[in-house]
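S.K.: sequence plus the predicted model coming up.
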Amino acid sequence: MSNTPLTPGVVAGRLGPEDYDKNFADAYPPLDPHEALVAADRCYFCHDAPCIAACPTEIDIPLFIRQIQTGMPKAAGKTIFEQNILGGMCARVCPTETLCEGACVREAAEGKPVKIGHLQRYATDTVMGIGSHPFARAPSTGLVVAVVGAGPSGLACAHRLAMYGHDVVVMDAREKPGGLNEYGIATYKTPDGFAQAEVDWLLGIGGITIKTGVRLGRELALAELREDFDAVFLAIGLAGVNALRAEGEAHDHVHDAVDFIAELRQSPDRRQIAVGRRVVVIGGGMTAVDAAVQAKLLGAEHVTMVYRRDRSRMSASQHEQLHAVSKGVQIITDATPLRVLGDGAVSGVEFAYTSEGADGLETIGAPFVVPADQVFKAIGQKLEAAPGGLEIDGSKIAVTGSGRTSLTGVWAGGDCAVGGDDLTVTAVAEGRDAAEDIHAELMAASRVAAE
């Protein structure tokens, strides 16, 4: 056992160069052709296919697995992309254990589902590796649609509209397109610049222009977009972060987990990312898990996730919870923060245990302190500012049907809109379905104008 004292404070370069490469390598390596054939052979090809019903984008899973089994991975990839143009990313980040694989008959019978996610990656990687785009663009309609937000929902909408022959201008506040896929997912899930490679591949359909560094409410006004474009799709995500509402939140080294994840994703050298010796992550969702695991991978010696309800209520899947624990993350449930302690910089967080009472959560028992020199908040996000004139339901844009908002000619989808599960795959489905509705509306209007 080393006698070297543990490095205090929040510092960079806790590990050796080889450790960073190892820790942030692809967490779930791809199948080789033989492994893919073996995995595909386990599928029962159910006629009622509960896996399809469990997929928000309704990919024909038995069909694409049959295509892999019969030596046609390119056809399998196209089957996936017909329903989910971001099927490559979804194969990497979807909680398949609670969606398609959770519904798999093999899971019910044996506790070991078909590796649907791995097979989807195998098929989509095959198609994307060819380089050419699998879909042809229809003749131009002369109509132009504005898509605000270049995340999963916006990109899915833009691709489907472009495929139908519409011209699409995608605008995003960030420097790069990709949204959550580029800035909000753990590095080890999407290594080697996959998010940008996927965007570049998607743009191969043609007819899509990307404009970055423009934000709705700053450079863009919704009224002007409605005037200048034939339709508008809002996929602006949730840029605002909920406040901790605990004393001491303003102490140094108390950060938003989404900012930490984004900084890590964009850093050319992970050795330059500072991390504490003792890290506390407050929250129970995927963002909390991604922040906690990556803090550990950066060299934090003690990482603790604290969630205010019991483990069954955590939005992070059981698979992700177990992954966090396997990396050395401690998970404390049924506890809520009272105070962030420290004198300038954080030194710990005081929590109280909670219990579900008649009026909601109640604090019980004596408070306890978790030592920390760095704290990440992962307690949810909200609309930074609601676009003027839109009806809001709670903290999101109210929509009906396939994303229609209260304003004529304006649709919305993804995290900013009511509905869905705040998953990449759900956002893709909402963008795709909104595009179908927008296309139908534009074509109907064109026919009326021509009469």
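M.R.: Happy to help now that I have it. Residues are numbered from 1 along each chain as shown.
S.K.: contacts and neighbour counts: CA atoms only from here.
M.R.: Will do.
S.K.: most residues in a single helix of the chain, which one?
M.R.: The longest helix of the chain (DSSP state H) is helix 424-450.
S.K.: now for that helix, which elements pack on it?
M.R.: Contact partners of helix 424-450 among helices and strands, from 3 or more CA pairs under 8 Å, 6 or more residues apart in numbering; DSSP states H and E: helix 87-93, helix 152-163, strand 410-412.
S.K.: can you tell me which of the ones you listed is nearest to residue 22?
M.R.: For these, proximity to residue 22 was assessed by CA to CA; helix 87-93 is nearest, at 18.4 Å.
S.K.: quick check: next helix or strand after the closest one?
M.R.: Under the assignment DSSP states H and E, the closest C-terminal helix or strand after helix 87-93 is helix 100-103.
S.K.: try it against this one:
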Amino acid sequence: MARKQVGDIAAARRSSEELAAAFEDVAPPLNRQRALIESQRCYYCYDAPCITACPTGIDIPGFIRSISTDNLRGAAETILSANIFGGICARVCPTEILCEGVCVRNTDEDKPVEISALQRYGTDWVFEENAALFQRASDSGKKIAVVGAGPAGLACAHALSLRGHQVQVFDRQPKAGGLNEYGIAAYKVPDFAQREIQWLLSIGGIEIVSDRELGKNLSLAELRAEYDAVFLGMGLAGVNALGIEGEQLSGVANAVDMIAQLRQCEDLQQMPVGRRVVIIGGGNTAVDAAVQSKKLGAEWVYMVYRRGAASMSATAHEQAFVKEQGVHVIEWAQPSRFIGVDGKLSAVEFEYTEADANGKARGSGEHFTLDADVALKAIGQVLVSAPLQAGQHEVLATKGGRIVVDSNYATSLSKVWAGGDCVGGKVDLTVQAVEDGKRAAQAIDRFLATEKTHG
């Protein structure tokens, strides 16, 4: 049997009509009738476990009750007061392990209330109509710098602006949004992220400054000197490397880069994809890259993870979804080398793994090979800590690859707070980053009030 063509990467593997259908909204919104019916399934629990399960503490029974009485403004105010990114979180939150996972209706005989769909129904109209739900306080005269225009940074900026402070948000990308704009599968948030951000910015008092990055054209020391406070919410910009043979071959790339490229691609027919694609990893990024490769027209897509399904960070829902999309999932295998011809990837060699006495994965000595035009690494992201030096003698404290913060999100440096993925926490999710930004803003506001009193 003839071996496949090496480096078979091409665009337009599917027609524009096929691509449009493939990348349609994966969870279409509820209409009014369905929303009213679903809202009436809620028991409006007094001590609702869904509220406790939500990192931002949204009063879920409260906003669902508002929907049941056709009070969309009330529902939106309840949701967005707690989570200013309630729109995108309704689309990307793993609700099956958060609010819906603990819904009292979630039994073998019943199903949970569709909280995420109701949350989307309760907020979508806000962004479509650019409705004004919040008003800034009078100008405080204070100026805060936020580094990172992702969920944590923008949530912090909005909360600070609401209190009358002026906020400048610096980001290394040309567009604001962070992972919401560059790191989430296109079929989950079609044409939405920027609408939500523009609505958030409409409160006023927030300026986005693009193409500015710590360590390059932005200095933490200068920000501390110029601003009354600084919030760091730049996420995890670095990507882990495998450190194996052939990693520099053409065709070997990071899954996050592929996802970002696709999100910024105006014509999906121009988006290149391999005929045979291998995804290395078991998290949501791996799932997003695998599913989108399949949707773009890859004939064979494999997602390979070094341990079993129970250890994958992708939720059970995401794991089931990736298989439904035709992706072949291989567990208990790790890459040992990338194989190339004339500098182009032709295959990936894997070693089967097994659990040792402590339950950790180890190589078994048995290998297999998958033909591949493209291999996408989705093995985790890391904090780039080099730019965090605040001055000649002051360095921001980090531990385990994350910025160290106290219970108020204050760092080891005066006037500097941090939140989101760069500090880590219970979960690396958009909703947690939003909560971090919100709580840090509260702490910064208290600090500024103290400074004003003492000043």
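M.R.: Alright, I've got the coordinates. Treat the numbers as computed from the prediction; the structure is a model and nothing was measured.
S.K.: before we move on, the earlier item: which of the helices and strands packed on helix 424-450 of structure 1 is buried the deepest?
M.R.: Using mean count of other CA atoms under 10 Å, the stretch among these with the largest mean neighbour count is helix 152-163, at a mean of 29.
S.K.: re the thing from before, let's have the helices and strands packed on helix 424-450 of structure 1 in TSV, adding distance to residue 394 of structure 1.
M.R.: TSV is the format used below for those (distance: least, CA to CA, whole Å):
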stretch	distance to residue 394 of structure 1
helix 87-93	28
helix 152-163	20
strand 410-412	15
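S.K.: out of the ones you listed, nearest to residue 328 of structure 1?
M.R.: Nearest to residue 328 of structure 1, of all those, is helix 87-93, at 21.1 Å by CA to CA.
S.K.: the closest one vs structure 2, average offset?
M.R.: For helix 87-93 of structure 1, the mean distance to aligned residues of structure 2 following superposition is 0.4 Å (mean CA distance after the TM-score superposition for structure 1).
S.K.: same question for stretch 347-357 of structure 1.
M.R.: When structure 2 is overlaid, stretch 347-357 of structure 1 sits 1.3 Å from its aligned residues on average, using mean CA distance after the TM-score superposition for structure 1.
S.K.: list the buried residues in that stretch.
M.R.: The neighbour-count check on stretch 347-357 of structure 1 (16 or more other CA atoms under 10 Å) flags 347-355 as buried.
S.K.: now the longest helix of structure 1, how far from the centre of its chain.
M.R.: Centroid separation for helix 424-450 of structure 1 versus its chain: 23 Å, with CA atoms, centre = their mean, to the nearest Å.
S.K.: cool, stretch 400-410 of structure 1 as well?
M.R.: Distance of stretch 400-410 of structure 1 from the chain centroid (CA atoms, centre = their mean) equals 23 Å.
S.K.: got it, and stretch 383-401 of structure 1?
M.R.: That offset, for stretch 383-401 of structure 1, works out to 20 Å (CA atoms, centre = their mean).
S.K.: list the buried residues in that stretch.
M.R.: Neighbour-count burial for stretch 383-401 of structure 1, with 16+ other CA under 10 Å as criterion, is recorded at 383, 386-387, 390, 392, 395-399.
S.K.: of those, which belong to strands?
M.R.: With DSSP state E as the criterion, strands contain 392, 396-397 from among these.
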